[in-house]
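Colleague: Here is a sequence with its predicted model. Questions after.
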Amino acid sequence: MASIKDVAAEAGVSVATVSRVLNDHPSVSADARARVLAAVDALGYRPNAVARSLRTDQTRTLGLVISDVLNPYFTELARSVEEEARALGYSVVIGNADERPDLQDHHVRTLLDRRIDGLLVSPTDGGSPLMLDAARAGTPMVFVDRWIPGVDVPVVRADGRSAVRDLVAHLHGLGHRRLAIIAGPAATTTGSERVEAFRDALRAYGLPLPDAYIGQGDFQAASGRRVTEEFLDLAEPPEVVFAADNLMALGALDAVRARGLRVPDDIALAAFDDIPWFVHTDPPVTAIAQPTPELGRAAVRAVVDRIEGRPPRSVTLAATLVVRRSCGEPPGPPGPQDPYTPHTPHPDDTQRSTP
């Protein structure tokens, strides 16, 4: 393997000149720069990233801690983060918290110990002292999808309130009046926000949300199945179950089918977080879609801004309702996002604010 000394000899310059070229230092002549780059190409030289990080105090590495790698939403988010980071010259190390605060903090601590340049986190709860300490220490950090209230960190997220209102309006228009929700953990911002958005939307139509129609889930399929079974055991079961994430929706679908019932003939089903599988279920599931690839790219740009000394900013994008046939919709032609394609809004649709 070629060394930096080999490159210097091939180019006929000093090792210091090679180093300056590799670090984009402006004090190198165009001729010397061309000869060094030609030598690098000819010898197949690859700089030692570890040694460079010690000299520059940068590793060109980002850490990403996601809530659940098995959740297709977070899988798609991680992919877009990795792609955007690579385009900007960064690598990504991913930690899976598995919806466990202790595992989340383990990954955060490990990543910080390894001297990453920036951190992207989708918090599993709202009370991590480690996250607060990292923010106070000035760690370039961005919350994505979820956030911790009171922590001064930019947030990149989708606002689902308007889409939830659209969903309730849609369900009301179909004649449904008894609507229930499988909620995510109240300790997460997305868990509490989606319940409140659902409650507010029902209130606008004069519809109640009884305690019996609020089931506590944990963003996992098993909890969706358990809560749906509880709904079905009620003396007056709901007409619609709205699952606050995709995995809980799949669990709900399992529970309905295990009883020998059909969606939407016996009970309707809708979900937050659209996924590719929903177009292949019978019937296809009506869902709220988040602009996941755009969220991942915006999160990377936000944390790189902080790394490179630019002002921090939060980014909010809009979620959208995708109507299919799981709520008793009449048969019709597929909508603009059916079959499933990742949602890509026009850049002008992006709403930005500074925390």
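Modeller: Cool, got the structure.

Colleague: Could you use CA atoms for every contact and neighbour count after this?
Modeller: Noted.

Colleague: Would you map the helices across the stretch 1-150 of the chain?
Modeller: If DSSP state H, counting those that start in this stretch is used as the criterion, the helices of the stretch 1-150 of the chain fall at 4-11, 15-22, 30-43, 49-56, 72-87, 101-113, 129-136.

Colleague: Just the buried positions in the longest one, please.
Modeller: Using 16 or more other C-alpha atoms under 10 Å as the burial criterion, the residues of helix 72-87 that qualify are 72-78, 80-85.

Colleague: one step back: want to try a markdown table for the helices of the stretch 1-150 of the chain, with distance to Val323 as columns?
Modeller: Shown next, in a markdown table, are the helices of the stretch 1-150 of the chain (distance: least, C-alpha to C-alpha, whole Å):
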| stretch | distance to Val323 |
| --- | --- |
| helix 4-11 | 59 |
| helix 15-22 | 52 |
| helix 30-43 | 53 |
| helix 49-56 | 49 |
| helix 72-87 | 19 |
| helix 101-113 | 34 |
| helix 129-136 | 38 |
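
Colleague: do you know which of those lies nearest Val168?
Modeller: helix 72-87 (22.5 Å; C-alpha to C-alpha).

Colleague: Which member of the buried residues of helix 72-87 is positioned nearest Pro26?
Modeller: Ala85 (24.8 Å).

Colleague: give me the number of residues near Ile181?
Modeller: Using other C-alpha atoms under 10 Å, the number of residues around Ile181 comes to 29.

Colleague: quick one, strands of the chain?
Modeller: For the chain, the strands defined by DSSP state E cover 61-66, 91-96, 118-121, 141-144, 155-159, 179-183, 214-216, 240-243, 268-272, 286-289, 314-318, 320-322, 351-353.

Colleague: wait, which of those strands is closest to Ala51?
Modeller: Closest to Ala51 of the strands of the chain, according to C-alpha to C-alpha: strand 61-66, at 14.0 Å.

Colleague: chain center to that closest one: distance?
Modeller: Centre-to-centre, strand 61-66 and its host chain are 12 Å apart (C-alpha atoms, centre = their mean, to the nearest Å).

Colleague: now do stretch 294-307
Modeller: 12 Å.

Colleague: One more: stretch 263-281?
Modeller: Counting by C-alpha atoms, centre = their mean, stretch 263-281 comes out at 21 Å from the chain centroid.

Colleague: swap in stretch 290-308?
Modeller: 10 Å.

Colleague: contacting residues around Ile226?
Modeller: Actually, residue 226 is Arg. It isn't Ile. Taking C-alpha atoms under 8 Å, 6 or more residues apart in numbering, we find Arg226 in contact with 251-252, 255.

Colleague: and the residues you listed, which of them are in helices?
Modeller: Assignment to helices by DSSP state H places the following of the contacts of Arg226 there: 251-252, 255.

Colleague: Highest neighbour count among those residues?
Modeller: Most neighbours among the ones in helices among the contacts of Arg226, by other C-alpha under 10 Å: Ala252, with 28 neighbours.

Colleague: A further structure is provided below for comparison with the first:
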Amino acid sequence: MKVTSKQIAELCGVTRGTVDRALNNRPGINEATREKIMKVAGELGYRPHFLAQSLVKGQTKTLGIVLFDMYNRIFSQLFHAFEAEARRHGYFVYLVLTNKDKALEIEYLNNLLDRKVDGIAMSPVNMGPTLDSFLKESGVPVVTFTNRVSAKVPFVWIDDKQAMKTAVHHIASKGYQRILYVSPPLRYKGKSNIYVPEQRYKGFIEACTELPDISYTVITDYDYLESLLRLIAESDEKPAILCSSDIYALDVMRFLKVNDIRIPEQAGVMGFDNIDILHYVDPALTTIDFHVDEIGRRAAEQLIASIQGRDIPRRTHVGYAIIERDSL
């Protein structure tokens, strides 16, 4: 049978208000009484009725987090950090996966709102004024990461454009004069929210413009590996293959090995994200590292601050660094 705060009050000889102050760690109660109430509650296996509390307090102590999927290790790392920070503040987290389906994303957002979550963190697939208005009208605080919605919605991530510029300059400093840039998501431009790939592409083009000795080709094909092989064969000049994420870089490295193209002797490869499975890759992949755990932690921290009525920045950038390994 479920134990109630009323029963605890009767057993301890105090009012329900005193029990409520003890269980919720609020002032106005002496320490001996608090300890007695907590001891009785523990012995009886008392668990708070969150639904009843939400009716009184207007909060459910729950958050929603909306991700593309868990195939990319970036998202699983980010979620673990987000959930740990939320739990530290006493929040339970609902996780939903959209699989980059725009209709499913809206359905899941509505489901989370129906469950009266106090706030939502999301990596959006949808974009534009329609999503902006939807989030505003939802009535709950929202924080985004990876893809941005608008300047009105708080965003926690890295400066992708500047980070990619840093990557290009690093490649040039290694003596490469030809770069093959692999970014298949760019073919969805205008069809879906690809803020991150677009920012990385802008950084790539800006950097190449600043380096007149660099020639480059951008590869966005679905069959990007075959296109890559053709472009490598067309020139005797050793290229650097710069990928918009480590996932593509790992595919490229596997494909080059299958086709007997040595890395880095015949082609250099560089990724972006520094996902944790790179520890098992040979040759070790040069990449851009950023603090994914910090993004998850700060997204949760800022979302909770917003729920509490505090002002939070509209844009938060975490740091990044080149991790130089053997593939360039």
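Modeller: Received the coordinates, thanks. These numbers come from a predicted model, not from an experiment.

Colleague: before we move on, back to that, Serialize the strands of the first structure to JSON lines and add fields for distance to Val50 of the first structure.
Modeller: Below are the strands of the first structure laid out as JSON lines (distance: least, C-alpha to C-alpha, whole Å):
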{"stretch": "strand 61-66", "distance to Val50 of the first structure": "11"}
{"stretch": "strand 91-96", "distance to Val50 of the first structure": "13"}
{"stretch": "strand 118-121", "distance to Val50 of the first structure": "16"}
{"stretch": "strand 141-144", "distance to Val50 of the first structure": "22"}
{"stretch": "strand 155-159", "distance to Val50 of the first structure": "30"}
{"stretch": "strand 179-183", "distance to Val50 of the first structure": "45"}
{"stretch": "strand 214-216", "distance to Val50 of the first structure": "46"}
{"stretch": "strand 240-243", "distance to Val50 of the first structure": "46"}
{"stretch": "strand 268-272", "distance to Val50 of the first structure": "42"}
{"stretch": "strand 286-289", "distance to Val50 of the first structure": "40"}
{"stretch": "strand 314-318", "distance to Val50 of the first structure": "32"}
{"stretch": "strand 320-322", "distance to Val50 of the first structure": "44"}
{"stretch": "strand 351-353", "distance to Val50 of the first structure": "36"}
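
Colleague: Out of these, the one nearest Ala169 of the first structure is which?
Modeller: Minimum separation from Ala169 of the first structure across the strands of the first structure (C-alpha to C-alpha) falls at strand 320-322, 10.8 Å.

Colleague: Mind reading off the mean deviation between that closest one and the second structure?
Modeller: Its aligned residues in the second structure lie a mean 0.7 Å from strand 320-322 of the first structure after superposition (mean C-alpha distance after the TM-score superposition for the first structure).

Colleague: just to revisit the earlier point, how about the helices of the stretch 1-150 of the first structure, which one is nearest Thr188 of the first structure?
Modeller: Among the helices of the stretch 1-150 of the first structure, helix 101-113 comes nearest to Thr188 of the first structure, with 10.8 Å by C-alpha to C-alpha.

Colleague: what lines up against Pro72 of the first structure once you look at the second structure?
Modeller: Aligned by TM-score structural alignment, Pro72 of the first structure pairs with Arg73 of the second structure.

Colleague: Leaving out sequence neighbours, find the closest residue to that match.
Modeller: In space, and not counting its chain neighbours, Arg73 of the second structure is closest to Ile275: 6.0 Å by C-alpha to C-alpha, 6 or more residues apart in numbering.

Colleague: Can you tell me how far the one you found is from Tyr201 of the second structure?
Modeller: Here Ile275 of the second structure is placed at a distance of 20 Å from Tyr201 of the second structure (C-alpha to C-alpha, to the nearest Å).

Colleague: Kindly report the same for Val125 of the second structure.
Modeller: Distance check for Val125 of the second structure against Tyr201 of the second structure: by C-alpha to C-alpha, it reads 18 Å.

Colleague: ditto for Lys36 of the second structure
Modeller: From Lys36 of the second structure over to Tyr201 of the second structure the distance is 62 Å, taken as C-alpha to C-alpha.

Colleague: quick one: which of those two has more around it?
Modeller: The neighbour comparison of Lys36 of the second structure against Tyr201 (other C-alpha under 10 Å) goes to Tyr201, with 22 against 14.

Colleague: Contacts only, for the more buried one.
Modeller: Tyr201 of the second structure touches 161, 164, 183, counting by C-alpha under 8 Å, 6+ apart.

Colleague: Same check for the residues you listed, but in the first structure.
Modeller: Cross-checking these against the first structure gives Ser183 as conserved contacts, using both residues aligned by TM-score structural alignment, their matches' C-alpha atoms under 8 Å.

Colleague: now, among the contacts of Tyr201 of the second structure, which is nearest to Tyr176 of the second structure?
Modeller: Distance to Tyr176 of the second structure across the contacts of Tyr201 of the second structure (C-alpha to C-alpha) is lowest for Met164, with 15.8 Å.

Colleague: Quick check, the closest one in contact with Phe204.
Modeller: Yes - using C-alpha atoms under 8 Å, Met164 of the second structure is in contact with Phe204, at 5.7 Å.

Colleague: was I right about the match of Pro72 of the first structure contacting Asn274?
Modeller: No - in this structure, Arg73 of the second structure is not within contact of Asn274 by C-alpha under 8 Å, at 9.6 Å.

Colleague: ok, so what distance separates the residue nearest the centre of the first structure from Leu317 of the first structure?
Modeller: Geometric centre of the first structure, nearest residue: Leu77, 4.5 Å, by C-alpha atoms, centre = their mean. Counting by C-alpha to C-alpha, the gap from Leu77 of the first structure to Leu317 of the first structure is 14 Å.

Colleague: same check, this time on Ser353 of the first structure
Modeller: In terms of C-alpha to C-alpha, Ser353 of the first structure sits 11 Å off from Leu317 of the first structure.

Colleague: Same drill for those two, tell me which one is more crowded.
Modeller: Leu317 (22 against 11).

Colleague: corresponding residue for that one in the second structure?
Modeller: Leu317 of the first structure maps onto Val318 in the second structure, by TM-score structural alignment.

Colleague: can you pull out the helices in the stretch 251-355 of the first structure?
Modeller: Under DSSP H, counting those that start in this stretch, the stretch 251-355 of the first structure gives helices at 292-307.

Colleague: returning to that earlier point: now that we have the contacts of Tyr201 of the second structure, which one has the most neighbours?
Modeller: Within those, most neighbours by other C-alpha under 10 Å means Met164, with 25 neighbours.
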